[in-house]
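Enquirer: coords below, sequence missing:
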């Protein structure tokens, strides 16, 4: 499994899962971590990856869930939704990174408390209905050393990118079709001018949310100084393609 969108300012966090067994064939030609591929190369690998994998799924957790529960819970929800799309439970999961966000934590003082047993509240969102969480293993840079994790990253990245292109049509002021929700100079400038849209992660400290930037605390956060309306949702002020 691999995730994309963790550090973005807007849009969902997305987790992809690719199932491999002893019977899968040769790894698709050109398969690499999605971050090392061009958008065209990623798109071209989607069909080969789906044909190669024994099963696959992609799950999302939206900005409202990130705001309500925090990014780690949102990652777990997205991961559970990806696993719930599989035809059968898996025996184990290999997660990219060094942190197991998929397994819910026990509150402090409960049985089998581990070194992180005091993390009550980090994973307190309700679980998605589905099979019980499998055994989870973490590996740093797994997306660069494991073909299945690289494949999961491609499915997650391409699907999330398509979602952000669709969101850009409804919220054209932010250039989401270009930046995919990540912080860029143009995206930051749009946030300072227009404030956050409904697809931004409002619990995060977004550019422009410091009232001092707009002349004092009397200016509502999310509005350009002197304006009486939020960012446009039509075609005006659409960022130019770079």
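Expert: It's in. Just so it is clear, the model here is predicted, and its values are computed rather than measured.

Enquirer: rest of the way, CA atoms for contacts and neighbours
Expert: Will do.

Enquirer: ok, and the closest non-adjacent residue to residue 90?
Expert: Setting aside the residues directly before and after it, residue 90 is nearest to residue 134 in space (CA to CA, 6 or more residues apart in numbering), at 6.6 Å.

Enquirer: putting a second one here so we can go through both:
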């Protein structure tokens, strides 16, 4: 639904929604929805990518303490491979909004596409730098996913997941080639699919 909206006049019960993890080769896509409380302002909200890790961690706790409502949701690797990353992201956003303890009057979605929701919504390109509620959602999603990737780094050592968070860096691509794909790698993403096909060919040659 297209809505004419002055972002400086946004009041309570507006949910900001954002995602983290569309580009990585492994792990879930994580989303968050946040309804800020205008009576309890949070200073320093911004696109999570423009904040230091220490600042994100501090704001993560403050957002959860002060927001009227918040919810962190996700779509798993199996859902990403089955639905594709776009539809899995929309599903995770739906889950985040539906998980809010307060029903928003409006949902503002970072990006150029909105999931199907029960309330009016609007896509806001680069919204995490314009709309405080979207910025808050981006912080919750990023900190949550980063923490998970640190944990997965211990479970699947050698890939460097704590550093690259699953993105296709040279270090990750080299490890994928050397060690093969793990259960948390996205089979539908080209570098993973090609590595699996290579492994299958190598196996057939040895039989």
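Expert: Okay, I see it. Because the structure is a prediction, the values reported are computed rather than measured.

Enquirer: Tell me which residue of the second structure lines up with the residue nearest to residue 90 of the first structure.
Expert: Counting by TM-score structural alignment, residue 134 of the first structure lines up with residue 119 in the second structure.

Enquirer: before we move on, the earlier item: just checking, the residue nearest to residue 90 of the first structure touches residue 95?
Expert: No: with contact defined as CA atoms under 8 Å, residue 134 of the first structure does not reach residue 95; the gap is 11.6 Å.

Enquirer: So if I had to pick from these two, which one is more boxed in?
Expert: For the pair residue 134 of the first structure and residue 95, the greater number of neighbours falls to residue 95 (23 against 14), based on other CA atoms under 10 Å.

Enquirer: mind listing what that one touches?
Expert: Contacts for residue 95 of the first structure (CA atoms under 8 Å, 6 or more residues apart in numbering) come out as 1, 2, 136, 137, 138, 139, 142, 149.

Enquirer: which element is it on?
Expert: Remark: residue 95 of the first structure resides in strand 92-96, with elements defined by DSSP states H and E.

Enquirer: Give me the distance from that strand to the chain's centre.
Expert: For strand 92-96 of the first structure, the distance between its averaged C-alpha position and the chain's averaged C-alpha position is 17 Å (CA atoms, centre = their mean, to the nearest Å).

Enquirer: Equivalent analysis for stretch 186-201 of the second structure, please.
Expert: Counting by CA atoms, centre = their mean, stretch 186-201 of the second structure is centred 23 Å from the centre of its parent chain.

Enquirer: Then stretch 85-99 of the first structure?
Expert: If you compare the mean C-alpha spot of stretch 85-99 of the first structure with that of the full chain, they lie 16 Å apart, counting by CA atoms, centre = their mean.

Enquirer: equivalent range in the second structure for that stretch?
Expert: Counting by TM-score structural alignment, stretch 85-99 of the first structure lines up with residues 99-113 of the second structure.

Enquirer: Ok, stretch 176-193 of the first structure next?
Expert: Per TM-score structural alignment, the counterpart of stretch 176-193 of the first structure in the second structure is residues 161-178.

Enquirer: How about residues contacting that stretch?
Expert: Applying CA under 8 Å, 6+ apart, the set of residues contacting stretch 161-178 of the second structure from outside is 23-27, 146, 149-153, 158-160, 191-192, 195.

Enquirer: repeat that with 10 Å
Expert: Residues outside stretch 161-178 of the second structure that contact it (CA atoms under 10 Å, 6 or more residues apart in numbering) are 21-28, 145-155, 157-160, 179-182, 184-185, 191-192, 194-196, 198-199.

Enquirer: Stretch 83-94 of the second structure now?
Expert: Contacts to stretch 83-94 of the second structure, defined as CA under 10 Å, 6+ apart, come from residues 17-23, 28-33, 71-82, 95-96, 98-99, 109, 113-118, 186, 188-189.

Enquirer: hmm, try it at 7 Å
Expert: Judged by CA atoms under 7 Å, 6 or more residues apart in numbering, the contacts made with stretch 83-94 of the second structure from elsewhere in the structure are 17, 22, 29, 30, 31, 73, 74, 75, 79, 80, 115, 117.

Enquirer: and the fifth one, which of the three is it?
Expert: Assigned with DSSP: H, G, I helix; E, B strand; the rest coil, residue 31 of the second structure falls in the strand class.

Enquirer: Tell me if I'm right that it and residue 96 touch.
Expert: Yes: using CA atoms under 7 Å, residue 31 of the second structure is in contact with residue 96, at 6.4 Å.

Enquirer: shared neighbours of the two, anything?
Expert: Shared contacts of residue 31 of the second structure and residue 96, counting by CA under 7 Å, 6+ apart, come down to 72, 73.

Enquirer: picking that back up, in the match of stretch 176-193 of the first structure, what counts as buried?
Expert: For stretch 161-178 of the second structure, the neighbour count (16 or more other CA atoms under 10 Å) marks 161, 162, 164, 165, 166, 167, 168, 172, 173, 175, 176, 177 as buried.

Enquirer: Could you pull out the buried residues of the biggest helix by length in the first structure?
Expert: Ranked by residue count and defined by DSSP state H, the top helix of the first structure is helix 147-170. Judged by neighbour count (16+ other CA under 10 Å), helix 147-170 of the first structure contains these buried residues: 147-161, 163-165, 167-170.
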